[in-house]
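[1] I'd like to go over a predicted model; first the sequence, then the structure.
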Amino acid sequence: MFHNIFSKKKEKKEKIIGEKIIIDNREKNSLVPAKLSSLNLKIEFQHLSVGDYLINNIAIERKTISDLKASIINKRIFSQIQEMKQYPSNFLLIEGDINEIFNNEIIHENALRGFIIASILDYKIPIIFSRNEKDTSLYLSLLAKKRNNEEVSIRPSKILFSKEEQLQFILEGFPYIGPVKAKSLLKKFKSLKKIISASESDLQEILGKRTKDFEKLLE
């Protein structure tokens, strides 16, 4: 009995594996979603107010090296990782060659080290380093496969910040003031009004050489 070698074979449908990955619309220009699809993962684009990727209530903020440099300079990174805490689980994924920042003249290498320490210790946000978009997609793929089937909410829970946390957040919006200095200022002066009206010598105990820069911003 002969088989017709020209007969059409039924194409096997690739089985979708793992949990659905919700992706922010702004990530459409990235190669990561396409790579996730090629790994037979179910993806869905939506508007996310927090994070770039959402896998079973785990918020993931993806930063390329150029994104990270810009967000450290304008301080936006701190508000972004603060917002991520609205989800029970979260992490920051930094994609690319980290040496690009260390070799950058605009950002001092200690600014990056300080950010990493603040993210992990002060904000309790873990950091994962990824080599490229393919590596990122493999991290997300592994996470999607490991998660149990849970109800996913694209609307993060609102966090009620204490008065001290709100004041700290405001202070961190000033250049040269990170979480550590913001906490020290509040511990010493108790309020923004007292910080603004403090003498140069009192501020210098905490801000050091940056005291005059801080005072100029208040003028």
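    That came in fine, so what should we check first? If you're wondering where the values come from, they're calculated on a predicted model, not measured in any experiment. Residues are numbered from 1 along each chain as shown.
[2] make it CA atoms for all contacts and neighbour counts henceforth
    Will do.
[3] List the contacts of the helix or strand containing L185.
    Assessed by DSSP states H and E, L185 sits inside helix 179-189. Helix 179-189 has contacts (Cα atoms under 8 Å, 6 or more residues apart in numbering) with A118, D122, E164, L167, Q168, L171, E172, L192, I195, I206, L207.
[4] Show me what stretch 104-121 is in contact with.
    69, 72-73, 81, 101-103, 125-127, 178-180.
[5] which of the residues in that stretch are buried?
    For stretch 104-121, a neighbour-count test (16 or more other Cα atoms under 10 Å) marks A111, L112, F115, I116, A118, S119 as buried.
[6] Can you add secondary structure and distance to S37 and give the residues you listed back as JSON lines?
    Converted to JSON lines, these look like this (DSSP: H, G, I helix; E, B strand; the rest coil; distance: Cα to Cα, whole Å):
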{"residue": "A111", "secondary structure": "helix", "distance to S37": "36"}
{"residue": "L112", "secondary structure": "helix", "distance to S37": "33"}
{"residue": "F115", "secondary structure": "helix", "distance to S37": "33"}
{"residue": "I116", "secondary structure": "helix", "distance to S37": "31"}
{"residue": "A118", "secondary structure": "helix", "distance to S37": "34"}
{"residue": "S119", "secondary structure": "helix", "distance to S37": "31"}
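[7] okay, now the one to match up with it:
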Amino acid sequence: MRLALWLMPNKPSVARVYINDIACLASGAKAYVAPKGKGVVLTVSDPSIAGEVQAALVEAGIMKATDTLAKVPFARFESRVQVPGKPGGNTAKPRAAARSMPGTRDGEASALDLSSIPVPDPVVLRIDHREPEALFAAFKGLTNVTVERVELPLGDIEINGKYIIERKCCTETTGRTDFEASVVDESKRLFFQSEKLRLEEGIVPIILLEGNAHENSCGMLVQAVDGMLSYLLTIQKMNVLTTYNLSHTVYFLLKLAAHDRSGLGYEPPLRGKKPRQQQDQLIFVLEGLPGVSAGTARKLAVRFGSLAGLVAASEEELLLIPGMGPKRVAQVRAVLFGEGSS
């Protein structure tokens, strides 16, 4: 059994100890204890195995068979939290805090600099008034960026009048995440919201998951999360994107808005890194001709030795090369000489 401590971000008084690596927990299932009064309360994503989880705690020596969870102090679980590779001790960093540390992906996403995104043309972000204040504040003072606080009839964020984004928070909480609640609560909000997005014409619909939907769902199993994501993609035809946290969401929204208005800002190469050897350079160029595979390009390079040699070759000579049929020869000659092009 492995115990892991979690503290709620910005409110470390809210704590849990997750119970991992026990036989009765299926892949994706979760079990944790949280302090309640003088003892703890046990939460299991599959309530039918709560008794087995408690039996595993007894077997691990964390509690006695005669104990009731209401009288087992939370400190007893905290004292059994382990640092990977170090048996015993309670010096493990909280999961949420550890992920946000410098050097982690979450920490890297939190430190993204909006000023590094060129915005040469004006962009407009319309954000629903119910979204967090930090989302509005993040865009203040940016050149060519207009943010409007509105009541959106559809989605949470609208970018340049084209992209409609439904934002679902998946960060750790003491209960269900926003994403999980929108799937399993009686209202089934996400089903309704995605249907409205699907039926709206002239927009690009996006479901944005902010945080780790799989790890931070306290009731949905991994396969249930996968099922919902598959439904959004295949049935509802949504674009599903993910970010690490709110800071990352802000960065992504601005980059999306800038790319929509101004493009990438540079011309991306059509192919990968160019070779250094002359023969390989010739093959690299020949591979760019229509219908010419790497193998055929090598045969052409060996036979004709240079681009000048290929240009000077007759149609009959080209047809002698394996892989060069009449149609392919015509396509290659059209590129070389402009034959058949308008």
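    Looks like it arrived, so ask away. What you are looking at is a predicted structure, and each value in this text was computed from that prediction instead of being measured.
[8] tm score of chain vs chain?
    TM-score of the superposed chains, computed with TM-score structural alignment, normalised by the length of structure 1, equals 0.55; 132 aligned residues with a Cα RMSD of 2.1 Å.
[9] if we can go back for a sec, any chance of a markdown table for the buried residues of stretch 104-121 of structure 1, columns distance to D213 of structure 1?
    Listed next are the buried residues of stretch 104-121 of structure 1 as a markdown table, based on distance: Cα to Cα, whole Å:
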| residue | distance to D213 of structure 1 |
| --- | --- |
| A111 | 17 |
| L112 | 21 |
| F115 | 20 |
| I116 | 24 |
| A118 | 22 |
| S119 | 24 |
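[10] quick one: contacts for the nearest residue to E27 of structure 1 once chain neighbours are set aside?
    Using Cα to Cα, 6 or more residues apart in numbering and skipping the chain neighbours, the partner closest in space to E27 of structure 1 is D52 (7.0 Å). Contact analysis of D52 of structure 1 by Cα under 8 Å, 6+ apart lists I23, D24, R26, E27, A59, I60, E61, R62.
[11] Apply 7 Å and report the result again.
    I23, D24, E27, I60, E61, R62 (Cα atoms under 7 Å, 6 or more residues apart in numbering).
[12] Which members of those residues are the farthest-apart pair?
    E27 and I60 (12.1 Å; Cα to Cα).
[13] who's more crowded, these two?
    Using other Cα atoms under 10 Å as the criterion, E27 of structure 1 and I60 rank with I60 on top: 24 against 14.
[14] quick one: what's aligned to that one in structure 2?
    Under the alignment (TM-score structural alignment), I60 of structure 1 maps onto I165 of structure 2.
[15] quick one: contacts of the host helix or strand of its match?
    Element membership of I165 of structure 2 [criterion: DSSP H and E] is strand 163-169. Applying Cα under 7 Å, 6+ apart, the set of residues contacting strand 163-169 of structure 2 from outside is 155-158, 177-179, 203-211.
[16] Return the subset of those lying in helices.
    D178, F179 (DSSP state H).
[17] In strands, which of the contacts of strand 163-169 of structure 2 fall?
    I157, E158, V204, P205, I206, I207, L208, L209, E210 (DSSP state E).
[18] give me the stretch of structure 2 that the longest helix seen in structure 1 matches.
    What stands out as the longest helix in structure 1, according to DSSP H, is helix 133-146. Aligned using TM-score structural alignment, helix 133-146 of structure 1 spans residues 246-259 in structure 2.
[19] how big is the offset of the matching stretch relative to structure 1?
    With mean Cα distance after the TM-score superposition for structure 1, stretch 246-259 of structure 2 departs from structure 1 by a mean of 0.8 Å once superposed.
[20] which of the residues in the helix holding L185 of structure 1 are buried?
    Result for helix 179-189 of structure 1 [16+ other Cα under 10 Å]: buried residues P179, K181, A182, K183, L185, L186, F189.
[21] aligned partner of the fifth one in structure 2?
    Think L185 of structure 1. In structure 2, no residue is paired with L185 of structure 1 according to TM-score structural alignment.
[22] Distance check, L185 of structure 1 against L192 of structure 1.
    From L185 of structure 1 over to L192 of structure 1 the distance is 9 Å, taken as Cα to Cα, to the nearest Å.
[23] for the second one, same thing?
    Spatial separation of K181 of structure 1 from L192 of structure 1 under the definition Cα to Cα is 13 Å.
[24] now swap in the first one and tell me
    With distances defined as Cα to Cα, the gap from P179 of structure 1 to L192 of structure 1 amounts to 15 Å.
[25] Which stretch of structure 2 is the helix or strand that the longest helix of structure 1 is followed by matched to in the alignment?
    As assigned by DSSP H and E, the chain's next helix or strand after helix 133-146 of structure 1 is helix 163-171. Following TM-score structural alignment, helix 163-171 of structure 1 has no partner segment in structure 2.
[26] for stretch 43-51 of structure 1, same thing?
    Mapped onto structure 2 using TM-score structural alignment, stretch 43-51 of structure 1 spans residues 147-155.
[27] Number of residues surrounding K69 of structure 1?
    K69 of structure 1, neighbours per other Cα under 10 Å, totals 20.
[28] In structure 2, what residue corresponds to it?
    Matched by TM-score structural alignment, K69 of structure 1 corresponds to E180 in structure 2.
[29] Pull the number of nearby residues for the spatially closest residue to its match that is not a sequence neighbour.
    Nearest in space to E180 of structure 2, with sequence neighbours left out and distances taken as Cα to Cα, 6+ apart, is S217 at 6.2 Å. Neighbour count for S217 of structure 2, taken as other Cα under 10 Å: 26.
[30] ok, S217 of structure 2 touching D178?
    No: here S217 of structure 2 does not reach D178: they are 9.4 Å apart, not a contact under Cα atoms under 7 Å.
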